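A.B. asks: Below are the sequence and a predicted model; questions follow.
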Amino acid sequence: MRVHRQSAIEIWKAGVDAVESRRLVSNAIQIDGDQLVCGSAAWRLKENSRICVVGAGKAGAGMAAGIELILPEVWLDRTEGWVNVPADCVTSLRQIHLHAARPAGVNEPTEAGAEGTRRILDLIENLGPDDLCLVVISGGGSALLPAPPAGVSLEEKQQLTRTLMHSGATIQELNCVRRALSEVKGGGLLRACGAGQLISLIISDVIGDPLDTIASGPTVKTQTDPQSAIAVLEERCPDDTPDSIWKALRLQIEEQVDHSSPITTSYSNHIIGNNSTSVSAATQKASELGYRVISSQADLDGDADEIGKSLAKRCLDERNLLSPSERVCVIEGGEPTVSLAKTDLPRKGGRNQQVVLAAAQVLKQADSYGITILSGGTDGEDGPTDAAGAVIDAELLAIAEQESLAIDEFLSINNSYPFFEAVGGLLKTGPTHTNVMDLRVALVCSQDEAE
């Protein structure tokens, strides 16, 4: 079983490697003489031109490093920048400052993030018509670019975000509220930019790659929607929303805040990597390792418990159909949601660990030989933990039984981390400098293969 567990990890890592941020940036940008080309967008370096690199996200450090590697020396001398990233992603670059905008594993806005956002706005507001603004955006960008409106404190916005996440709000609902309560999101960064041209490089962590949703669309021309934000809050947390936030949203409606004024900066947004990229690479790796891939799907959503149980049941069904020495693979990508159970007990975990623990619950009730299920966040983070996700197989289930670990008790209060820590099933990678949601790998082999 350990061989198949290692194979599952290799397949998952192949999916992550395919969306490594420096690789994606180098594939997206070309330097042709005095021109920088990205897709259909082109910018020409002039005598007094400057290049400014700004942005935010879990992949921000790698994306910024990739840009510095691509730019010719004479271009790099004219480059400056500021990118907000998690603290464990900070490294030293030559021209671009990487700012620790939040602690590792805590996907919430902070005062440090707000200060970094102000520095970004200062930089881009002072650019001119001959200048280029390169914006790097990736998952986690919403929390890393906080800029609350007048009258709303960051602490209030931070608590509201936490409440929404705990209520099971979708990424679309979260971003709807974030856009309405931000000076940057929903096109705010674009409106503030004084450069002649803005090119945004985006690694998508949202199903379907909607530009206005990824990091709440800081470079997408759009209008905030305070009425929809109010509807989300009324449904998810009507009693836990501060009066100042209700007031700020209703003031926007009363004043008919208009963000549709002409934008003088030429701009373009480019998706350079997404969940499909990762799933495709994992599929190829599985085939190379000798597994027949029977299903490969990206951009799946749903409840974490249901996804885990469904995947385990499918694996059990597929195992009954295998011929001797046959082994197959199911690969899925996307982002499930977890509704936190009410409890006063301590707990720790993430959505990927929840998926695998739910799968373990099903496998425990059957003979689990020959089945390995892994789920991990491509960013190396799974909830407020130091793990990317978890893996389960017959050997790890046997350890759980020996240790008298009751899966139901851990699962019922979303306390997955201690379970997998006890059996040795945690997947730990550290920050991967990318983020395209989650990747799941399920391997099924016949009994002779399992042995």
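C.D. replies: That came through, no problem.

A.B. asks: alpha carbons only for contacts and neighbour counts from here, please
C.D. replies: Will do.

A.B. asks: Show me where the stretch 201-350 of the chain has its strands.
C.D. replies: Ranges of strands in the stretch 201-350 of the chain, per DSSP state E, counting those that start in this stretch, are 266-273, 292-300, 327-334.

A.B. asks: Deepest-packed of those, please.
C.D. replies: Counting by mean count of other C-alpha atoms under 10 Å, strand 327-334 has the highest mean neighbour count of the strands of the stretch 201-350 of the chain, with a mean of 24.

A.B. asks: another structure for you, compare them:
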Amino acid sequence: MSTAINPRQLLEDMFRAAIESAQPHHGIPRHLPAPPRGRLIVIGAGKASAAMARVLEDHYLGSLSGLVVTRYGYAVPCSKIEIVEAAHPVPDAAGLKAAQRILDLVEGLTPDDLVLCLISGGGSALMPLPLPGISLEDKQAVNRELLKSGASISEMNCVRRHLSAIKGGRLAAACHPAKVVTLLISDVPGDGPCDIASGPTVGDPTSCEDALAIVRRYGIQLPPAVLETLASGRGESIKPDDPRLAGSETHFIATPMMALEAAAAVARQAGIPAHILGDAIEGEARDVGKVMAGIARQVVRFQQPFQPPCVLLSGGETTVTVRGNGRGGRNVEYLLSLGVALDGLPNVHAIAGDTDGVDGQEEIAGAILAPDSLARAWEKGIRPKDALADNDGHGFFGALGDAVVTGPTLTNVNDFRAVLIL
């Protein structure tokens, strides 16, 4: 059965299915609220927020207005909702201005009004409105330090929530007494609402002291104003039991698990059994690559815990502690580590990519690994272990012609990984 399989095509088909499953048009229509007695204000942020806004306009029968902010290149034309583009992952002035305008839009609402908030991954950087005393430059510096620290996405967002005038429940509190309905596309392990875009409309159970502990744990250097905000407790966020959040609703439109299930269906249709190992696998990308290589070897040698042919699927957000000067990318770092550990093991192929189309800071979603990838690299004079040590996964797979480029996908349900064993 497996002899008829084109490994690269099947891996790419699974990745495309995962991305398609997370498109907003699949989930938004069934979660649209009834028209309010007052106004409907639409706000939001994230890489999928513009696509979500367009679906909302196409399906909502009442009148509406609003503003959402998305990543540069991710805008989708809307007629009633204003779309603003800003920078990600390091915020810029456009995001700062958009965040302030969003707060201005929800000022002075009444109990008859309804705020529909469209939130997806990337919203933390796209709404970088800092607390008083913290500058945009301070926020940019903190983001850069967090991105290279090796901290998990949950830890990074804990710090961000306590420096923001809009995250950590503050946006929902600003909407009070209007009702708030939040539609979420999850890009975080565990689907915690307070971690998606740093939770602008949900209560935050963490504290300034928790944020400081993360800073100390990773040796993150903070600007003086940021350190003072955390140390003084001035950055405390809105807690889950705050009465201003009473009555707020949250609905998931797409999640990493939904994407993995869509990919599994593609594999099974091709006659390959699919096994989902987890949708929230975290850790250093190169360590996760080694572990996955060990599992693949067990399958090949002992037909345990699964018999080949099969595909092993996983999601979740790994981290990279930057030590080299390469082009980065957590998915390609995982994949390169997997390849080094497999060392050309026959019949094992893999793909890893970010479902938003951007791995790290490159406009490249990820890459594909084949049994002959290392041999082809050596022929070009590229040493795989050196590339891994230099955090240069993008450089490695780009040189082999094995990069996966999707362009803006207009959604984001975190990382996608598949190991195909034939």
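C.D. replies: Now that the structure is in, tell me what you want to look at. All figures in this text were calculated on a predicted structure; none of them were measured in a lab.

A.B. asks: still on that earlier bit, now the strands of the stretch 201-350 of structure 1 in TSV, with distance to residue 13 of structure 1?
C.D. replies: Below are these laid out as TSV (distance: least, C-alpha to C-alpha, whole Å):
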stretch	distance to residue 13 of structure 1
strand 266-273	16
strand 292-300	16
strand 327-334	13
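
A.B. asks: so which of these gets nearest residue 125 of structure 1?
C.D. replies: strand 266-273 (14.7 Å; C-alpha to C-alpha).

A.B. asks: What span of structure 2 is the closest one aligned with?
C.D. replies: On structure 2, the counterpart of strand 266-273 of structure 1 by TM-score structural alignment is residues 247-254.

A.B. asks: quick one: that stretch to chain centroid distance?
C.D. replies: 18 Å (C-alpha atoms, centre = their mean, to the nearest Å).

A.B. asks: can you check stretch 74-94 of structure 2 too?
C.D. replies: Relative to its chain's centre, stretch 74-94 of structure 2 lies at 17 Å (C-alpha atoms, centre = their mean).

A.B. asks: Identify each buried residue in that stretch, please.
C.D. replies: Neighbour-count burial for stretch 74-94 of structure 2 flags 74-76, 78, 81-94 (criterion: 16 or more other C-alpha atoms under 10 Å).

A.B. asks: now do stretch 395-408 of structure 1
C.D. replies: Within stretch 395-408 of structure 1, the residues that count as buried by 16+ other C-alpha under 10 Å are 395-397, 400, 407.

A.B. asks: Please flag which of those residues sit within strands.
C.D. replies: Among the buried residues of stretch 395-408 of structure 1, no member falls in strands (criterion: DSSP state E).

A.B. asks: Closest to the centroid, which residue in structure 1?
C.D. replies: residue 139 (3.7 Å; C-alpha atoms, centre = their mean).

A.B. asks: a strand runs through that residue, doesn't it?
C.D. replies: No. Read with DSSP: H, G, I helix; E, B strand; the rest coil, residue 139 of structure 1 is coil and lies in no strand.

A.B. asks: which position in structure 2 aligns with it?
C.D. replies: Taking TM-score structural alignment, the alignment pairs residue 139 of structure 1 with residue 121 from structure 2.

A.B. asks: who's in contact with that match?
C.D. replies: Residues near residue 121 of structure 2 by C-alpha atoms under 8 Å, 6 or more residues apart in numbering: 46-48, 185-188, 196-197, 412-413.
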